[in-house]
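Student: Below: sequence and its predicted model.
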Amino acid sequence: MPPHNSHRRRAEHLGPERRRPQILDAALDIAATEGVSAVTIASVADRLDVTRPVVYACFANRVDLLAELVQREEGRLRESMTTVLRRRAVDADASVFIDGYRALLQTVAEQPKTWGLVYGSPDAEVAELFGRGRADAVQRCTELLRPTLTAWGMPDAEVEKKLYPLVELWVSTSEGAVRTLLANPEWTPEELAEFLGTSVYHALRTAV
């Protein structure tokens, strides 16, 4: 029997628990390179060089497959962002912002497919994931920036007025940093963190 067919039959003997991570990895690879709309039971089976029943043994349909993929990648991003947005010094200087961008961009470099799925895909299937992740980032950045603005000497009334647009500036710049690193190989995480961390620090400091 030809090696190709033999390989497919052996693959089918893997149990669903061992096969599911492989299927999700294949789906992520397809989503990151071709878009979520390209993820189908057939495309995943082809990517793994198995038959469709092997995939169906793990996922009832494409919807279930995508739902678990998004859930898994959301968990990875939440773990990354928890590390990036850990509590920092209140009276922050430029180094604090540089360190934050460095931590963020290192996670992007380590998990480019996961970040590309969220920031590089316009597909509706990931819109909810993007929205939840952004809302979490805005909330955490708000908690971090409010006491920092006060420590920098901004009056309380101005803090409440200026906090939202300044947080949006910070979060939007972070999103731009992710897209830049994914799309432009000329930047390293270290270089981009130094540039944007310093720039955002001075922008926020000027607002006080």
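Tutor: Ah, there it is.
Student: Every contact and neighbour count from this point should use C-alpha atoms.
Tutor: OK.
Student: which SS state does T33 fall under?
Tutor: Under the three-state scheme (DSSP: H, G, I helix; E, B strand; the rest coil), T33 adopts helix.
Student: outside of stretch 175-182, which residues touch it?
Tutor: Contact partners of stretch 175-182, identified using CA atoms under 8 Å, 6 or more residues apart in numbering, comprise 105, 108-109, 112, 115-116, 119-120, 187-189, 192, 196.
Student: run the last query once more with 7 Å
Tutor: 105, 108, 112, 119, 187 (CA atoms under 7 Å, 6 or more residues apart in numbering).
Student: Show me what counts as buried in it.
Tutor: Across stretch 175-182, burial judged by 16 or more other CA atoms under 10 Å covers 177-182.
Student: picking up where we left off before, list buried members of the contacts of stretch 175-182 by neighbour count.
Tutor: Buried, going by 16+ other CA under 10 Å: 105, 108, 112, 119, out of the contacts of stretch 175-182.
Student: nearest residue to the residue nearest in space to the middle of the chain other than its sequence neighbours?
Tutor: Geometric centre of the chain, nearest residue: W115, 3.4 Å, by CA atoms, centre = their mean. In space, W115 comes closest to V108 once its chain neighbours are excluded; the distance is 6.1 Å by CA to CA, 6 or more residues apart in numbering.
Student: let's bring in a second one:
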Amino acid sequence: MSQQPRKRRPYAARMPMEERRTQLLDAALRVIDRDGYDGVSIDAIAKEAGVTRPVVYGAFDGLGALLLTLLDRQQARAVGQLFAALPSGESTDPVEVVEQACPALHRMLLDDPVTWRAILRSPANVPDAVRSRIEGDRQQVREFVEGLVTAVLGEEVDAEVVAHGIIALLEHFGRLVLEDPLRYDAARLTATARSLAASWVR
């Protein structure tokens, strides 16, 4: 009886190390997005990227190092995207501010949904290091919003409390947009925010 030829493992094509690391980080992010942090492992990342375990270990010194690099990258990416989408602070007209911010924030979410789902979902199994980074970034954004609130509404309002409320609303509606972008489109959210902003200056 003749033996069946052994099926050869697919060969991972050679690529520059930076490209390989980016490929593996993207694969890890997809695994986290799909399966949560409980589902991420060297095996899962290798399978997602279509490579073998040694390829992963050749790029990163273990799972911990890979996830730390991913965390650094996603933090920089998210903060950069968010501050690019937020109003510059030059306008003091609440209606103008929300008309500028809402479409930009909506577009930001849909341009990179995997990044923002990982931040806004924040499930119970998120590692402490990730949760701490997210809270640190949230505080940074909150301080920016406080300054924006003071510039737009004046010193008579409690900017800290208002900023907390705005961040909570942004995060909630961000989750709605990611879950159902057609239902919660930019025009609908902008129109609602415009009505609210107009009531502040009556």
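Tutor: Yep, that arrived. What you see is a predicted model, and the numbers here were worked out from it, not measured in a lab.
Student: what's the TM-score here?
Tutor: Between these two chains, after superposing, the TM-score reads 0.86 (TM-score structural alignment, normalised by the length of the second structure); 194 aligned residues with a CA RMSD of 2.2 Å.
Student: hang on, the earlier thing: name the SS class of the equivalent of the residue nearest to W115 of the first structure over in the second structure, please.
Tutor: Superposed on the second structure with TM-score structural alignment, V108 of the first structure falls opposite L109. Judged by three-state DSSP, the three-state class of L109 of the second structure is helix.
Student: Is L109 of the second structure in contact with W116, as I believe?
Tutor: Yes - between L109 of the second structure and W116 there is a contact at 6.3 Å, judged by CA atoms under 7 Å.
Student: ok, now which ones touch A28 of the second structure?
Tutor: So A28 of the second structure contacts 40, 45 (CA under 7 Å, 6+ apart).
Student: Quick check: buried residues in stretch 67-86 of the first structure?
Tutor: 69-70, 73-74, 77, 80-81, 84-85.
Student: Closest to D136 of the first structure out of those residues?
Tutor: Among the buried residues of stretch 67-86 of the first structure, M81 lies closest to D136 of the first structure (CA to CA), at 9.0 Å.
Student: Distance from the chain centre to the strand or helix carrying that closest one, please.
Tutor: Secondary-structure assignment from DSSP states H and E places M81 of the first structure in helix 62-84. Distance of helix 62-84 of the first structure from the chain centroid (CA atoms, centre = their mean, to the nearest Å) equals 9 Å.
Student: just stretch 55-73 of the second structure next, same as before
Tutor: Remark: stretch 55-73 of the second structure is offset 19 Å from the chain centroid, using CA atoms, centre = their mean.
Student: go on, stretch 85-101 of the first structure?
Tutor: Counting by CA atoms, centre = their mean, stretch 85-101 of the first structure comes out at 20 Å from the chain centroid.
Student: contacting residues around R52 of the first structure?
Tutor: 41-42, 45.
Student: Mind doing that once more with 10 Å?
Tutor: Taking CA atoms under 10 Å, 6 or more residues apart in numbering, we find R52 of the first structure in contact with 12, 41-46.
Student: same question, R134 of the first structure
Tutor: 128, 140, 171-172, 175 are the contacts of R134 of the first structure under CA under 10 Å, 6+ apart.
Student: Take the residues you listed and keep only those in strands.
Tutor: Among those, no member falls in strands (criterion: DSSP state E).
Student: hey, what's in contact with both of L109 and W116 of the second structure?
Tutor: With CA under 10 Å, 6+ apart as the test, L109 of the second structure and W116 both reach 78, 174-175, 178.
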